[in-house]
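S.K.: give me a model of this one.
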Amino acid sequence: MLGPVFNREASVVPKRAATYLTRGIYLMTLFLLLCTGYLVLDGSRSLVANSDTAKFGGWMFRLLAPLQLVILSALAAVGSASNVAQEKDRRTLLLMLMTRLSGFEIVAGKATATLLSPLTLLVISLPLFLTLPLMGGVSPNQVFAVYLVTLVSVLVSAAMGTVVALWREKTFQSIALTVLALLLLVAGGEIVAAMGSPYSRWATAISAPRAMVAATNSHAGIASLMQTGAGWFVIFGSGLAATVIAIGVKQVRVWNPSREVRLKAPEPETSEEFQRDAAVEAAVRVGENKPFEGPASWKVRQPRHVWDNPILWREVRTWAYGRKILLIRAVFVLIFALIASAVWYQVQSGVAMEPSGRIGRAFPAVTIPVAALGVISLVLVNALAVTSITGERDGLALDLLLVTDLRPREFIFGKLLGVMYAAKELILLPLALIVYLGFAGVMTMENMRYAILAGVGLYVFVTMLGVHSGLNYVSGRTATLASLGTVFFLCVGIAICMTIMVSFRGAFQLQLAPFLVMILGGGAALFAALGWRNPSSAIFTASFALPLITFYAITQFLLQTDHLYVAAALLVGYGFTTAAMMIPALSEFDVSLESDRGDGVSGATKGGPAVVGAATPEPTV
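M.R.: Okay, here's the model as predicted:
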């Protein structure tokens, strides 16, 4: 029914070992979070009374449900956008459009093929969520209501990512516009909610997080979804996904091939035979016996001066990421303006340093919007960095660069500086917000300087992480998911573990053991992502030390002690990890290349030119 595009993906996915590994890791992570919360709470007070067990079940349900919403929605959005963008980079989408496949089979097939992974993860986690009603405090109807909201959010994310990627030409444009469009929906819900309680249902209908909160409410269930507003989100989200898919079906052959895919101008013909034939044809058509002057030559642009580092010159002086990057900057500026307005209101009303949320006395209210803007900025910069390499690889330009006389430092530093220049608005605006908080008196000038230094260190880290993932993963989609997954774990995963510890307050020695299980498990996953191809002692040390350093930095921030320790820990930890990824790239220029391109290059030596005819299974240059 959905066509051969979906049928092929449905037949190939079960044959991949990574499919089952991903499912096992996802389910094990949720189970370990549940066990960690149980051990922490049981260590602080005994779960003898039924009321304590019910409170624990309800609290863990309200923690795991939003976490699953964020993970699966992000996986659907980024996965669908990168999947279609990879087809474009490899020019296989044009071949698909030349077949007799209909627009519905192409668009709906790509969208539903991307949904196989997140929907499978959603199904396998259902038994785990159904164990929570056994503890009390949660009803089965709430579980199914939460799953319905999550399902609709995943559908909207996949539809948005697929259609945006079909519209835009560059991979970064597809991922960034998809993420920003989904964030604008969330921001729109917050704006509507700020208009007053009469508009709260409309805000819930627009915003997936608000719909999730409504679905996890103790009085919510399938029958009361419409009353809480979550039902309106299901209706609105389903209609939005269908509308977006319909637009993609109608416009897929209008958008593709895009105007950026231009044919090269042919060389002017100067042969005597061509001139004679053209002169005769012109005389016959016009009826005049005029001499033929020959074809007009194509206009050639004046050559431009190229810098000593051509990689940096291309990143800075050309539209390497497409002209639509201006649209991405404009949308990010809009989101920044909304968050900055919220921060300004908190500062002016005097609630900036007041407790906020369930983890109240730990986090000031102003921390939430500033941290959200920082995470969005880090994700976009990392996506730009990884796609700067995968775009070259999928376009077969990376092979050509590797056989030139470019030195490793020219390539690596050219990409690093070029990405940071292209993302200058994404970097400078969050730092400007920190400067405002310093001059507004929310934080001291000394702490403001520490925060800026730590922020710069994080931006350098995520940029190098993207370049490292792009160089070490052959598949562009795998590189993107691995790189963004690492950023998500370091920014969100550890914060969730800290939320468990702060919420279930008790003896620290009882909380530390289960928390270390999550930290060490995250370190192992981090090592698998960073050093799966070329493991080293430095990568191993950084992978297991980085979660602990992040945990220490968050703890120091929660204790509201001298922020010098926070900045120093972040700079040392993330600086060491950046060096662990950068030094091998500079010294060996180790790049993973595909072995099945059929270009005659099946192997290479480290630090040297490609070797033709070598028989290594994973060639490197």
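S.K.: C-alpha only now, for contacts and for neighbours.
M.R.: Noted.
S.K.: does the nearest residue to Thr36 once chain neighbours are set aside sit in a helix or strand, and which one?
M.R.: Leaving aside its chain neighbours, Thr36 sits nearest to Pro514 (5.2 Å; criterion: C-alpha to C-alpha, 6 or more residues apart in numbering). Pro514 belongs to helix 508-531 when assigned by DSSP states H and E.
S.K.: report all helices and strands that that helix contacts.
M.R.: Secondary-structure packing of helix 508-531 (3 or more C-alpha pairs under 8 Å, 6 or more residues apart in numbering; DSSP states H and E): helix 17-44, helix 476-488, helix 494-503, helix 537-558.
S.K.: go ahead and name everything in contact with it.
M.R.: Residues outside helix 508-531 that contact it (C-alpha atoms under 8 Å, 6 or more residues apart in numbering): 32-33, 35-36, 39-40, 43-44, 468-469, 482-483, 486, 489, 494, 497, 501, 539-540, 543-548.
S.K.: what's the neighbour count on Glu260?
M.R.: Neighbour count for Glu260, taken as other C-alpha atoms under 10 Å: 12.
S.K.: so it: helix, strand or coil?
M.R.: coil (DSSP: H, G, I helix; E, B strand; the rest coil).
S.K.: looking at it, it is touching Trp167, isn't it?
M.R.: No - using C-alpha atoms under 8 Å, Glu260 makes no contact with Trp167, being 11.7 Å away.
S.K.: neighbours of the residue nearest to Thr36, how many?
M.R.: Using other C-alpha under 10 Å, Pro514 has 20 neighbouring residues.
S.K.: and the gap between it and Ala553?
M.R.: Separation of Pro514 from Ala553 (C-alpha to C-alpha, to the nearest Å): 19 Å.
S.K.: residue contacts, the most centrally placed residue in the chain?
M.R.: Per C-alpha atoms, centre = their mean, the C-alpha nearest to the average position across the chain is that of Leu484, at 4.7 Å. Neighbouring residues of Leu484 by C-alpha under 8 Å, 6+ apart: 379, 382-383.
S.K.: compare with the first, here's sequence two:
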Amino acid sequence: MFSNPIFIREALTSPRQIRHYLIRSGYVAAIFILIFTAGQTILGTQQIQTTTIGEFARLGNLIFQMIAFLQLLLVLFFTLLFSAGSIAQEKDRGTLILLLMTELKDRELVSGKTQSSLLVVYVLLAASIPVFVFLYLLGGIELSQILWMELLCLMTVFATGSWAGLVAFWREKTFQTLAISVLGMVVFLGVVELIVSLLGAHSAVRPFIAGLDPFRALYEILNPLSLNTGLQPVSISAWPSLISLFVLGFALKAYTVLRLRVWNPSRSVYKATPKEETEEVVTKEQARTIWTNPVIWREIMTKAYGRKIYVIKLAYFLLAGFTLWAAVTSDAVAEGTLYLGVIPPQGLAFAGIAWLSLVLANTQAVTSITSEKDSKTLELLLVTDISAREFVLGKLGGIFYNSKELILTPILILVYLISQGVFSTEGFLCALIGFSALMIFSVVLGLHMGLTYDNSRSAIGGSLGTMFFLFIGIGIFMILLVQARSSFALQLQSFLVFIVVGSAALHSALTHRNPSRALAISAWLLPFLTFYAITSFLLGGTLGVLITILFAYGLPVLAMYIPAVSEFDVALGKTTFDKG
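M.R.: Coordinates of the predicted model:
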């Protein structure tokens, strides 16, 4: 890998960018802010002199478990995003064909593109090691746990990057690449858990099959006593998982190398050979009628997002059905378990499916713009008579139409849950309206990011990263609030630090190119209002939560949508005014 010219180029050029240092330092700073917030939540205003060794150990263990799980989640997300996005961008720009024409071997091309795109992920893993060693000083964890956790994350990067690279070299459209990568990974983890549940506890292959799920392996690393019930010394090992993930990643990469020149160049690159002119009269087929808004006609009536979009929708339906079935038939339903004290298992399944729908809709929105930019077709649209309003509304209409399954499926699940008595009528209406508001926000956010960023990777990363960190932050907040429920007023200061940092990051993402007062206000208000909505929800509120969500996410929607349709030239940094 270190002799690969593609990887060497990325390793030499990436550190020169200021973004490289900002990502690395920002990640470490975010971890320390999380440590501070969790420490204040657990220890409160207790003086350090009166804190016992056991309390420090409990704090270190809890923070280590939280950050380890968060890091594994980040590794999966960013590996899929960077690996698939980098290769998809090469295809959209037509530069992958140039790489195929060089003297690079197939394995060098596949390994170089895959590993070079993951350089940032490797740097983040290396930067996190000193932080975990710092937690080791608090007690409650072992150095072997840190070592196995880092190795597990590293091998997860290898396997996930191989999968994302396979999909990216296989599919033509960026949206298909990202959607299949995410859905395929989630479906794979579900299948692994299903197979593990069917295998016997004493099966010889069970540890290796279970090792394909990195979250299960991480749980065993973080909770070694769960596997050592006897009096023998506790041992921590993740060898089965490391071996399984390595074999999986190697197999995926080998298959990609074998199929590289079969999949690429795609058939859309080839042009039909012109036939010799004859005197025969050729009857032309009747042209299709184009609607008043040609943009929405193209989005709906043509295969703008690829030829096999139904594969993505089928995988989504299967995943949604399996998730709901697993939640309904789980033992937690019979036992009446409420997660975080308020969420039933069926509600948690709905939240997961809804989050996946929001991410996929956001992906479709941002790639609808970046694909136009990479293929140079946006330049052609700018010289036509299409107005800014027609373009934006056409894109929005096409996105909502193509995402109709992503919108209707969570709604149908809500209808099923209210018929089973899981939700009240008020809760159903609040969840329905709230989900609709978040769906509009995710789509408009993707459109805004696509118009704002010139670089496709930055646009996709900024859009999906905003969605990811926003909802991951909500989950962390809910966990910490439950931990600090008895002394919430005393811990408000620590939560405010986390909120202010999140507001600053959101402000930087939304106002990257065209800062405005409305975007700044909405970016700074959104985390604070979301925090209020979370606390109200945990206290059993419904209507107040809905009103807060509508205002918190409706304001940025207006702040992003109005400039897009009224200041289209400013958004793109170009001019579409008629000079003649």
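S.K.: residue in the second structure matching the residue nearest to the centre of the first structure?
M.R.: Using TM-score structural alignment as the criterion, Leu484 of the first structure maps onto Leu464 of the second structure.
S.K.: distance of the residue mapped onto Met185 of the second structure from the first structure relative to Leu396 of the first structure?
M.R.: Under the alignment (TM-score structural alignment), Met185 of the second structure maps onto Leu182 of the first structure. Distance of Leu182 of the first structure to Leu396 of the first structure, computed by C-alpha to C-alpha: 32 Å.
S.K.: who has more neighbours, the two?
M.R.: Set side by side, Leu182 of the first structure and Leu396 show more neighbours around Leu182, with 21 against 14, by other C-alpha under 10 Å.
S.K.: is the more buried one in contact with Ser157, as I believe?
M.R.: Yes - counting by C-alpha under 8 Å, Leu182 of the first structure touches Ser157, with 7.3 Å between them.
S.K.: burial measure for Trp474 of the second structure, as a count.
M.R.: Wrong residue type there; residue 474 of the second structure is Ile, not Trp. 16.
S.K.: quick one, what contacts the aligned partner of Pro214 of the second structure in the first structure?
M.R.: Under the alignment (TM-score structural alignment), Pro214 of the second structure maps onto Ala208 of the first structure. Neighbour list for Ala208 of the first structure: 149, 153, 186, 233 [criterion: C-alpha under 8 Å, 6+ apart].
S.K.: check Pro547 of the first structure too.
M.R.: Going by C-alpha under 8 Å, 6+ apart, Pro547 of the first structure touches 490, 494, 519, 522-523.
S.K.: check Leu27 of the first structure too.
M.R.: Applying C-alpha under 8 Å, 6+ apart, we find Leu27 of the first structure in contact with 121, 124-125.
S.K.: ok, now how distant is it from Tyr20 of the first structure?
M.R.: Per C-alpha to C-alpha, Leu27 of the first structure is found 11 Å from Tyr20 of the first structure.
S.K.: try Val379 of the first structure
M.R.: Here Val379 of the first structure is placed at a distance of 26 Å from Tyr20 of the first structure (C-alpha to C-alpha).
S.K.: the two: who's more crowded?
M.R.: Neighbour totals were compared for Val379 of the first structure and Tyr20, and Val379 leads with 23 against 13 (other C-alpha under 10 Å).
S.K.: ok, longest helix in the first structure?
M.R.: Ranked by residue count under DSSP state H, the longest helix found in the first structure is helix 50-89.
S.K.: so that one corresponds to what in the second structure?
M.R.: Under the alignment (TM-score structural alignment), helix 50-89 of the first structure falls on residues 53-92 in the second structure.
S.K.: mean deviation, that stretch versus the first structure?
M.R.: Mean deviation of stretch 53-92 of the second structure relative to the first structure after superposition (mean C-alpha distance after the TM-score superposition for the first structure): 0.6 Å.
S.K.: returning to that earlier point: quick check on the contacts of helix 508-531 of the first structure: which are buried?
M.R.: Among the contacts of helix 508-531 of the first structure, those buried by neighbour count (16 or more other C-alpha atoms under 10 Å) are 32-33, 36, 39-40, 43, 468-469, 482-483, 486, 489, 494, 497, 501, 539-540, 543-548.
S.K.: that older thread, export the helices and strands packed on helix 508-531 of the first structure to JSON lines and tack on distance to Met212 of the first structure?
M.R.: Below are those laid out as JSON lines (distance: least, C-alpha to C-alpha, whole Å):
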{"stretch": "helix 17-44", "distance to Met212 of the first structure": "18"}
{"stretch": "helix 476-488", "distance to Met212 of the first structure": "20"}
{"stretch": "helix 494-503", "distance to Met212 of the first structure": "17"}
{"stretch": "helix 537-558", "distance to Met212 of the first structure": "26"}
